[in-house]
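# Let me see the structure of the following:
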Amino acid sequence: MDLYCMESMVEVKAAADPTSFNDDQVLTNLLTIEEHFRPRWWYSQQVQQDINAHMRSILAGWMLEKNHLQLLGAVCMFLAFKLKDTRPLSAERLCMYTENSISPNELLNWELVVLGKLKWDMAAVIPNDFVEHFVRRLPLPEDKLPMVRKHTQTFIELCIIDEELAMKRPSMIASSSMGAAICGLQLENHDQRLTRDNLTQRLAAITNAEVTCLRQCQEQIEHVLAVSLKKSAQAPAIIKTGEQQQHEDQDQGQSKSSTPTDVQDVNL
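So this is what the prediction gives:
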């Protein structure tokens, strides 16, 4: 199941049942399930080390079969809505969104295929599952919550596309990403409980993680961000007209974030 299609599901769930994020048992269950399935991602870097050019050409040829690729994406979205949304899409409506390039019967048949490949386990824990739990347990300013969520999500996406960080457990990725977001937004100026050391200790206590491991993971995420921003800065400049440059200069003061390393500029 595509992790990115789940990005907005946290907000949907929060709106539907906000009390669940204040329930310690829900968070405990997530941490328990995460530990149970740890070997699945812990050893995943050992999988498919022998991929060669021939295999890639086969994959590229399969991806050119647009109907199959779109059908698989539609099925994954269909399952994601069933799992997370309070009002899931119907098969007919989802097919309509594909301009009827697939039929409801195809969608339902492939749903069984995908579920079979997943061994009917769709409740895998992902970093996004923890974000709202952390938000409810940290002394964050109410007016900064949207920015904290946005920056945390950006850091999570950075982790997912980084080979080493992607091997971390979801709770570690989520807590380190939120720590990096809060530190980057300099929220310790609002509350001394949000200083780097205090924040790391709070998040470690929430997730039952080692403080040292959490601190190292956050530093690693911040390093990945710095490298990404450096690459973006070194990218060839786009030639702009005088009018475009003038508008950019005027907007710079309004859009510039107070974050020392601005996650809004990261190149994903």
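
# When you work out contacts or count neighbours from here on, use the C-alpha atoms and nothing else.
Fine.

# Helices of this protein, residue ranges please.
Using DSSP state H, the helices assigned to the chain run over residues 9-16, 24-36, 38-42, 53-63, 66-84, 91-97, 104-117, 128-137, 145-160, 170-184, 196-207, 211-234, 242-255.

# Flag every buried residue along the longest one.
Looking back up the chat, that one is helix 211-234. 211, 214-215, 217-222, 224-226, 228-229 (16 or more other CA atoms under 10 Å).

# Need those residues in a markdown table (columns: distance to residue 244).
Shown next, in a markdown table, are those (distance: CA to CA, whole Å):
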| residue | distance to residue 244 |
| --- | --- |
| 211 | 47 |
| 214 | 43 |
| 215 | 42 |
| 217 | 40 |
| 218 | 37 |
| 219 | 37 |
| 220 | 36 |
| 221 | 34 |
| 222 | 32 |
| 224 | 31 |
| 225 | 28 |
| 226 | 27 |
| 228 | 25 |
| 229 | 23 |
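
# Tell me which two of these sit farthest apart.
Largest separation among the buried residues of helix 211-234 by CA to CA: 211 and 229, giving 27.1 Å.

# what residues are up against residue 166?
When contacts are counted by CA atoms under 8 Å, 6 or more residues apart in numbering, residue 166 touches 159, 160, 173.

# Repeat the analysis, applying 6 Å as the threshold.
Residue 166 makes contact with 159, 160, according to CA atoms under 6 Å, 6 or more residues apart in numbering.

# Another for comparison:
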Amino acid sequence: MDRGMSVSLWCEEVEDEQCQDQGQTEAPVHGHITGSPQLRAPWDPTVSGHRVIQRLLHVEERYMPSMLYVTLIQRDPERREELTKWALEVCCDCGCDEAVFPLSVSLLDRFLSASLSLPVSLYCLAAGCILIASKLTECDNVTADTLCAAAEYSFQPCNLREMERIILATLRWDTAAVTPQDFLPHFLASVEQRGAADTDECEEERLSTLRRHSDTLAAMCACDSRFLGAPPSLVAAASLNCALRGLGNKGPSQLAHMSEALAELCQTDLAVLQCYSEMIEYALRQRLRSGHQQGPMEKDEEVENERPGTPTDMRDIDF
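The predicted model follows:
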């Protein structure tokens, strides 16, 4: 490498005039500039299994926030929950990949756990975590301008990039954290192999519904500070366990067998898994109750005729 070449590790975002003109002439879709569709690799069963799960279980402890931070947050959880809900809305509005939100929340908690001090703008901190998570998991990441607009320009792009540098420096660039969404496909594949899924023509659709509901429950847990100290593997197993019970197409003996399999996969006691599953269902009922108090949401006739896919209808969750 030429020693005279200037090399910077900072993730600079400098758009040329052509890109800016294109962004003005073409309407962005969910916060991304329109362009060629993204190509994603399909699920590869050869990179799953017991060995991969064991590796994830070994690594997840490295990215857990400190118990002091967990205790402080759980004493006054409203501020964190408000921040995570805003991050979830931004990720949804920008059409981010499903892995962006849980990773951004993990970065947020780890940063606050390491510093134990609040920055000037908490929304700038949350936006910086979303920006880093998007760069790690997406080909076309969400832009700084989009995040500033989502925060109604309470901070400028230069402030956001400076916050990004502070986060990276605090976390020592160790940003690829393990989240519940990393465990879900492996848990689902293992449970499927043990007979959780029937071999019929609706199998693929049912598995897709099961994964979608599990992702939604795991995202709800990321917003709820009561699950802050729980390992990602336990949150993933409990979310999948709730989704399995909510589909209503398995008997009690089959559900008990699947719960035992999930407890074995995440290396926890069955009673602990059942406890967290009940906590998730209770938190879900709380959110549905608060959503109904604020006012019922209008639904299309097609949605009204659909059968709920979880113990309580996932479509009614108001994050």
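
# Can you calculate the TM-score here?
The TM-score (TM-score structural alignment, normalised by the length of the first structure) is 0.68; 227 aligned residues with a CA RMSD of 3.7 Å.

# now the helices of the first structure in CSV, with distance to residue 265 of the first structure?
Output for the helices of the first structure, formatted as CSV (distance: least, CA to CA, whole Å):
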stretch, distance to residue 265 of the first structure
helix 9-16, 23
helix 24-36, 31
helix 38-42, 29
helix 53-63, 31
helix 66-84, 29
helix 91-97, 32
helix 104-117, 36
helix 128-137, 21
helix 145-160, 10
helix 170-184, 13
helix 196-207, 23
helix 211-234, 7
helix 242-255, 11
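
# Can you tell me which of the ones you listed is packed in deepest?
helix 170-184 (a mean of 27; mean count of other CA atoms under 10 Å).

# Mean distance between that one and the second structure after superposition?
Superposed on the second structure, helix 170-184 of the first structure shows a mean distance of 0.5 Å to its aligned residues (mean CA distance after the TM-score superposition for the first structure).

# Provide the aligned range in the second structure for that helix.
Mapped onto the second structure using TM-score structural alignment, helix 170-184 of the first structure covers residues 232-246.

# Ok, stretch 207-219 of the first structure next?
The counterpart of stretch 207-219 of the first structure in the second structure, using TM-score structural alignment, spans residues 266-278.

# For the spatially most central residue of the second structure, give me its contacts.
With distances taken as CA atoms, centre = their mean, residue 102 lies nearest the centre of the second structure, 2.7 Å away. Under the criterion of CA under 6 Å, 6+ apart, residue 102 of the second structure has no neighbours.

# Could you report the distance from it to residue 18 of the second structure?
Noted for residue 102 of the second structure: a distance of 33 Å to residue 18 of the second structure, by CA to CA, to the nearest Å.

# on that earlier part again, of the helices of the first structure, which is nearest residue 266 of the first structure?
helix 211-234 (5.5 Å).

# Just give me the mean distance for the closest one relative to the second structure.
Mean for helix 211-234 of the first structure is 1.6 Å (mean CA distance after the TM-score superposition for the first structure).

# quick one: that helix to helix 145-160, angle?
90 degrees (axes from the mean of the first three to the mean of the last three CA atoms, to 10 degrees).

# For the host helix or strand of the residue nearest to the centre of the second structure, buried residues please.
Assigned by DSSP states H and E, residue 102 of the second structure belongs to helix 100-115. For helix 100-115 of the second structure, the buried set under the neighbour-count rule, 16+ other CA under 10 Å, comprises 100-113.

# got the angle for it vs helix 67-75?
If you take the same axes, to 10 degrees, helix 100-115 of the second structure sits at 110 degrees to helix 67-75.

# How far does helix 100-115 of the second structure sit from its chain's centre?
From the chain centre to the centre of helix 100-115 of the second structure is a distance of 11 Å (CA atoms, centre = their mean, to the nearest Å).

# Let me see the contact set for residue 233 of the second structure.
With CA under 6 Å, 6+ apart, residue 233 of the second structure has these contacts: 180, 266.

# Just give the number of residues close to the aligned partner of residue 223 of the second structure in the first structure.
Aligned counterpart of residue 223 of the second structure in the first structure: residue 161 (TM-score structural alignment). Neighbourhood size, residue 161 of the first structure [other CA atoms under 10 Å]: 11.

# And residue 20 of the second structure, by the same measure?
Per other CA under 10 Å, the neighbour tally for residue 20 of the second structure reads 11.

# which element is it on?
helix 17-25.

# can you tell me what part of the first structure that helix aligns to?
Under TM-score structural alignment, there's no match for helix 17-25 of the second structure.
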